[in-house]
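> below: sequence and its predicted model.
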Amino acid sequence: MQHSGENASRKSLIGLLVIGVLLMAVLGWVLAESRLAAWRYAAGTATNLVTALQRDIDRTISSYDLSMQATVRALDVPAFALVDPVSRQQLLFDGSIEARNMGSMFVMDADGKVIHDSGPLSHGDKVLADRDYFTIHRDQPDAGLYISRPYRSRMTGEWSVALSRRIAGPQGQFAGVVVGSVRYSYFTALFSKLDLGPESTITLFDLGGTLMYRSPLMDAEIGRTVTDVSVLQRLREGRLAPFDGISRVDATPRLFAFAQVGTLPLVLSVNTALSTVYAPWVGQATVVGGVSLVLVLAGLLLLRAIQTQQRRREQAERDLVRSTGLQQAYFDNAPDALFIVDVADDGTLRYEGVNRSCEILTGVSAAAAMGKRPADLFPAALAMSIEQRYRACLTAGTTYSYSDTRDLPAGQRDCNTVLVPIQPNGGRITLLLGSTRDMTEQNRLQSEQHHASKMEAVGRLTAGVAHDFNNYLQTIVSSIDIMAADYLAGPEAMEVALTAQKAANSGARLVHHLLAFSRQQILQPRRLSVANLLAETHKLVGSSALGPGIRFKIAVEPFTDDIQVDPTQAESCLLNLLLNARDAMPNGGSLVLHARNATLEDGVFGNLGAGRHVIIAVHDTGRGMDDDTKSRAFEPFFTTKMFGKGSGLGLSMAQGFCRQSGGDIRLLNGGRVGTRVELWLPAATAGMLVGEERDFNLATIGQGTGRVLLVEDEQDVSAALAAVMVSAGFEVVAVTNATDGMARLHDRDPYDAILADYALPDMPGPHFLACAAAQVPGLPMLLLSGYELDDATVLSLPPLTKLLRKPARRLALLNALREAIGESRATILAA
């Protein structure tokens, strides 16, 4: 019995041992599997984070690089040196570089001196020739985009990295560097919401092993170079799968998931501490340890562990289902066109899925695209281009982006596409994940903004040139008037003087045309009959100028309103349009001037002011304009005529005149042939009277008395104006600025009038006159200007101040003085 009991005990012991061994084996297998599952889950999460983060960084730096390349191109604009500093800054930097924690951008010349800055215009004499980005581009012409080592800002103490590109001169020589910066606050903001667990980090190395960024930030490690970084070694060897290793920075064991940032020389690594990865497994191991110590309860503990593991697996499955559902919802509803391309073993590319945005953009449904090649869905040329891009991504083995313009069912669209290769476990690429963003509207808005900035800069330049030219003409006109009136007696000399006067008048008209383009000329609107205006314009151009082969007709519809415009500018505008129409019909044709009231059916467009308008149309049967010419027709200096045959300012000045008058201009196709140009001009108001012209001649200048204070900063202009007034009997005291003018008001001998220029060096002319009126109430005042004065400026002038347009003729100046001073203060006797 005892033996049988021992056998039974032995068998029980053996049974217990077998059960214990089996139990330990099962427990060991469960622990090993759960440990591997925890590692795989953490590796997948880290890999997804790396893909998303490096894509964001690549796009951000690439977008900033495009801004720097645009700055390099802007420096090659031929008229760049003539642009004023504010417009120059707009052309170079376009006001968009401060977005997303990007630092300011600046331009250095070949000596390392900062010559342009996106920040304040006054950049001093800062020289940065010792910086690595300067020496790299100076010594290596093919360096391309260069990313510097990290550095601390001397102003804020914040870490940054510099981005730079080389500027080449006309012969390809080194001409300087354009430099921008990425603040570390960008990386901090990007990584701040990621919770990877304690002791986990995100690092950014360059390909040489320099630590560019670390989250959390460790100042002592930033910029440190480590030559044996495992991540970089594996990247060079093409082993891109996540792995376990020891950090070279702080010797902490971690799981490393990494990828190169696009095509940039940067490597992003998400490093999860193994203590975080295996935290769930440690809990399981503790349970198993308790189970191994209490063998009697091994079965129960094993059952509990299995149940716990089952629950965790079920929760993981539920989490996976939820995550998959969220991913599918994002895929289906993303605003960008998303698509998945399967890469077969033989290299065949077939679509595995497309979202709704992709269906709308391409016009191909998801069902039709499933399992099809690009050649099965798109025209041959487009399919070949698409497949070449996919092959380029497969060859590069990394994120690949490109932009192109496609003819799609929605029309011609500008598309930006990003392709991400998917390599399970670091093996061959089995999928391409792509996203395409429709950039058509954004590109259009950017183009319009760039065009508006360019036009504003050209307008400022034109206005500045016209202002200076006005001063020269004032000197010339005044000098010729004095010579013709007082010094030239013979008919031959008078004929030469009159010729010079005609040339000066032509120059004045050119100035007004330039100011019309920049919308800064002084307009003198009057009530005009449209029929009379068209008839006078026809007389000006004449039938001979139009040519015998052109049939000309004027058609004014009954009850057409009078218009309210400057007659001289209106005639000049129509004259330019008639000559353009003539040039468009070298073999003859029909030319019609047609006028009528605008109606509700005509609609509203452009910059039309309020109220009624009259349409004056110039309609020719010439060769017309293609779409490209029509889109650029109003650009200054753009012309399709041969060199020397046209200035390219006709339509630009016509547009400036119409808009400044409260109307606008538009181009239309002239029916089957030709072009129709419509001027929309404001109808005259009921209370506006027809203006009268005064006829002055040299015989009616006369003599006068009076003391005049002349305030003009241009010496030649001041001398010429003073000579005109002195020749007519006035006493003139000339000063060059408003400060001296205010001081002279307290002279012992009083003044009978003040003549001041609009643009004075120390204060605007209207402000000076207002201050002078406060000191000497009732003193007659005249303001001389080549610019149009806005309503606010006119209202700020002292009462009864007279306005003179530059260049002012002698008769107009003296007559204005006579009217301002009055017969009680000065008398001009008829000669």
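Arrived safely. Residues are numbered from 1 along each chain as shown.
> please make it C-alpha for all contacts and neighbour counts, starting now.
Fine.
> surely residue 420 is in a helix?
No - per DSSP: H, G, I helix; E, B strand; the rest coil, residue 420 lies outside any helix segment and is strand.
> against residue 350, how distant is it?
15 Å (C-alpha to C-alpha, to the nearest Å).
> repeat that for residue 73.
Taking C-alpha to C-alpha, one finds residue 73 at 40 Å from residue 350.
> those two - which one has more neighbours?
Using other C-alpha atoms under 10 Å as the criterion, residue 73 and residue 350 rank with residue 350 on top: 21 against 13.
> so where do the strands sit in the stretch 51-200 of the chain?
Under the criterion DSSP state E, counting those that start in this stretch, the stretch 51-200 of the chain contains strands at 106-109, 114-117, 146-147, 151-152, 159-168, 174-183.
> okay, those in CSV with mean neighbour count and distance to residue 708 next?
As requested, those are exported to CSV (neighbours: other C-alpha atoms under 10 Å; distance: least, C-alpha to C-alpha, whole Å):
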stretch, mean neighbour count, distance to residue 708
strand 106-109, 22, 51
strand 114-117, 20, 46
strand 146-147, 22, 65
strand 151-152, 14, 63
strand 159-168, 23, 56
strand 174-183, 23, 54
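> for residue 91, find the nearest of these.
Between residue 91 and the strands of the stretch 51-200 of the chain, the shortest separation by C-alpha to C-alpha is 11.1 Å, and it involves strand 114-117.
> mind giving me the packing neighbours of the closest one?
strand 106-109 (3 or more C-alpha pairs under 8 Å, 6 or more residues apart in numbering; DSSP states H and E).
> helices or strands next to the strand it packs on in the packing?
Counting by 3+ C-alpha pairs under 8 Å, 6+ apart, strand 106-109 packs on strand 114-117, strand 174-183.
> structure two is appended below for comparative analysis:
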Amino acid sequence: MPFLRQFFSHRLIWLALLVSLGIGALFARTIWTIRADEWNYAAQTNANLARTLEQGLSWALDTFDKSLEGVAREVGRPEVWALPPDLRARVVFDNSLRARGAGDVLVLDTLGNVVLDSGPLPPRRVNFADRDYFTAFQSGGHQGLFVGKPVPSRVTGLNILPVSRAYYRPDGSFAGVVVGAISLSYFNELFGSLDMGPHSGVNLFRSDGVVITRFPYGDADVGRSLAGTPNMIRFQKEGTGTFIGTSTIDGMERLYSFRPVGRYPLILNVAQSTDTVLAKWYRSAWVLGGFALLLMVSCVGLATLFVRELTLRQQVSARLREAERNTRTILDNMPSMIGYWDAGLRNRFANQVYFEWFGVRPERMPGMHLSDLLGPELFAQNKPFLDRALLGEPQLFERTFADVHGVARHTMASYLPDTEGGKVRGIFVQVTDISERKRMEDELFDEKERVRLTLQSIGDAVVCADAHGAVTYLNPVAERLTGWQAFDAAGHNVDEVVNLRSPDNDAVLASPLRQAMEQGLAVEAVRGVVLHRTSGQRFQVEETSSPITDRHGAVTGAVAVLRDVTESVVMAERMAHLAQYDALTDLPNRVLLQDRAQLAISQARRDGKCLAVMYLDLDGFKDVNDTLGHDVGDLLLVQFAQRLKAAVRASDTVCRQGGDEFVVLLPGLDGAEPACSVACKILASCDLPFELAGRVLQIGLSGGIALYPQHGDTFDALSRHADSAMYAAKRGGRMRFMLYRGPDETPEVVLADNAGGRVR
């Protein structure tokens, strides 16, 4: 019975559809026939109208052309030009020229000047040599009647259509042109009695596509060329006919009926808007179509209502089958093993994965006991979880077993009780193979352990932060430098944990780690100072940072590596100091002395001042080294250097030249007197004995002085002269200073007196 009801209900629907389609086809045929009749009637009417208008225009042009031909014949006779002007005008121009719409007729000579005028006497003084009709005849390229381009009249100012013929001398040479004008208003009056509906009208063109008149659209397009447009090409190619086309001027679709105007180079077309042609048909089509649609809908609606209940039942049944099929398809294609076992642990449903893991076809599963599927050993392992699930407790656990192919599978099993009214009806079972995940977790753990051990074993500090700048990791070296423990620093702002400061002015530097995250690029080494959190100890570091990106290139954090360069910086500063200072006395060496001397000479030259260079040598130093040893000699040099620095100004430079030789640079002097005063102070500093290794020794010195600019304008020259003066002091008895006097003079002796002055 259900099959029969379904069969007949479908037949009824198809029958109703066929009947409604038949009604629709009948009405569509009728509507289309009416449309074709309307279209054919409009095409025939427009063609007849075009023919009638063409005949009227052709007759008018024939009349006007015969008049022009007569004028051309008369003016071509020499005896006519011998007549008096008034008689000549009456002979040449007769009443036949007074046709409706025709203007004055002019006779032009070979230069285009008016020589005869059908209007007033004498002829108007106008030249038409630039008109297209005149140039056409003058060049000899045209014979017979010429229809010119519509132009505003130079006489009346109105739009006219010039029509012309050439006239010739008895010898056949060109003598001039006879031209007449037809007012364009004549055509508008001729077409004015027509009412063709909106967007419809009559157009007159020259055969080359120039617009003469478009009624009722006014004179805006007069003289415009439509040559090359699709409609004009059809007019020129086909001559006579009817077609549907779109206007180039206004884009309207119209029904065009066109034909040439007699033997003249003119094309007339009647253009009726397709909307106007089909206006009545549209109204009829809507009425008939609405009635047909009503019949069709009624027919189908009655059939639909009749079978509605049966169809709804069929749809519900189909949906249930579809849902069952979709559920089966989804479950069979899931990577997990999914099944349902009743309270007696007998199967009610199993997906395809059961077959892949246990080799049992799904159709054999219903009714099978779970112990038969798992086997005694695996069933015993799962039995505690099954018992708790049957008591209503969800179970989630991991289990490893070998499938039917002997492949070990690490799985995650879920037992979800199906309860109704507080009683467990069965268990939903889902078992997911997580072998690959476990393998990746093991590999990830091993990799993280290797990275952790690597970071802990390297000698540089490593700081990691997330995309928000929060610290995520510190290695032990970073803990030592910053004073933060890794668990304390986690989550803190990286600028708080690693506060990089300038080694010059202790100003806070921009975080290279944040720069790396913002720019997405590695930041080169930045030198700075890190302050220990608790002890306040300062560490000189070089920080380099690099962004951490995911596989899509998005920045997820950054890592900073801080290298402790405190000892390197101290060593570099020490090396820089040793490069310019004596290691024993900590006095400037000759390198630093050279720089200060050059600067002092430049300053003295600019200020007009003097400076002095002193060379000093200890008397008896070699005996101290030989008798008491070099350690005592070094102690003597240190004590003498201290006395020497105390005897000069802070702006002066005391340099150890080597051995027991010293050099003193005295800048900014006003002459030799201040230099001699300093020499006396230096001599006085040796009055007290030196205490060396438990011994008291009296040590003297000898010195030489050279002045800038008196004794030289370079430091090398001053050094040589001071050195020669020093050796003169040694030769002269020691414990004295001698002032250089010149290359050919003996240096002057500078001695200390009670007043602290000098004598010569």
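Sure, I can see it. Source: prediction; values computed, not measured.
> TM-score for these two?
Here the TM-score for the pair of chains, by TM-score structural alignment, normalised by the length of the second structure, is 0.37; 300 aligned residues with a C-alpha RMSD of 2.5 Å.
> residue 591 of the first structure and residue 543 touch, don't they?
No - if you go by C-alpha atoms under 8 Å, residue 591 of the first structure and residue 543 don't touch, sitting 11.5 Å apart.
> so which of the two has more stuff around it?
Comparing residue 591 of the first structure with residue 543 by other C-alpha under 10 Å, the one with more neighbours is residue 591, at 23 against 13.
> and that one, what is it in contact with?
Counting by C-alpha atoms under 8 Å, 6 or more residues apart in numbering, residue 591 of the first structure touches 550, 551, 552, 553, 581, 582, 618, 619, 620, 621.
> just the strands in the stretch 601-750 of the second structure please.
Assigned by DSSP E, counting those that start in this stretch, the strands in the stretch 601-750 of the second structure fall at 610-619, 653-658, 661-669, 690-692, 695-697, 700-708, 736-739, 748-750.
> for the strands of the stretch 51-200 of the first structure, which one sits closest to residue 510 of the first structure?
Judged by C-alpha to C-alpha, the one of the strands of the stretch 51-200 of the first structure that comes nearest to residue 510 of the first structure is strand 114-117, at 33.8 Å.
> just the contacts of residue 591 of the first structure now: which is nearest residue 769 of the first structure?
residue 618 (44.5 Å).
> counting neighbours, what do you get for the closest one?
23.
> kindly report the same for residue 286 of the second structure.
12.
> ok but it is inside a strand, no?
No - under three-state DSSP, residue 286 of the second structure sits outside any strand and is assigned helix.
> distance of it from residue 295 of the second structure?
For residue 286 of the second structure, the distance to residue 295 of the second structure - C-alpha to C-alpha - is 14 Å.
> the stretch 701-831 of the first structure: helices as residue ranges?
715-727, 738-744, 765-775, 791-796, 810-821 (DSSP state H, counting those that start in this stretch).
> redo these as JSON lines? Include distance to residue 37 of the first structure.
Shown next, in JSON lines, are the helices of the stretch 701-831 of the first structure (distance: least, C-alpha to C-alpha, whole Å):
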{"stretch": "helix 715-727", "distance to residue 37 of the first structure": "89"}
{"stretch": "helix 738-744", "distance to residue 37 of the first structure": "85"}
{"stretch": "helix 765-775", "distance to residue 37 of the first structure": "81"}
{"stretch": "helix 791-796", "distance to residue 37 of the first structure": "76"}
{"stretch": "helix 810-821", "distance to residue 37 of the first structure": "96"}
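> will you turn the ones you listed into JSON lines that also has mean neighbour count and distance to residue 391 of the first structure?
Shown next, in JSON lines, are those (neighbours: other C-alpha under 10 Å; distance: least, C-alpha to C-alpha, whole Å):
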{"stretch": "helix 715-727", "mean neighbour count": "19", "distance to residue 391 of the first structure": "71"}
{"stretch": "helix 738-744", "mean neighbour count": "17", "distance to residue 391 of the first structure": "72"}
{"stretch": "helix 765-775", "mean neighbour count": "19", "distance to residue 391 of the first structure": "69"}
{"stretch": "helix 791-796", "mean neighbour count": "11", "distance to residue 391 of the first structure": "64"}
{"stretch": "helix 810-821", "mean neighbour count": "20", "distance to residue 391 of the first structure": "77"}
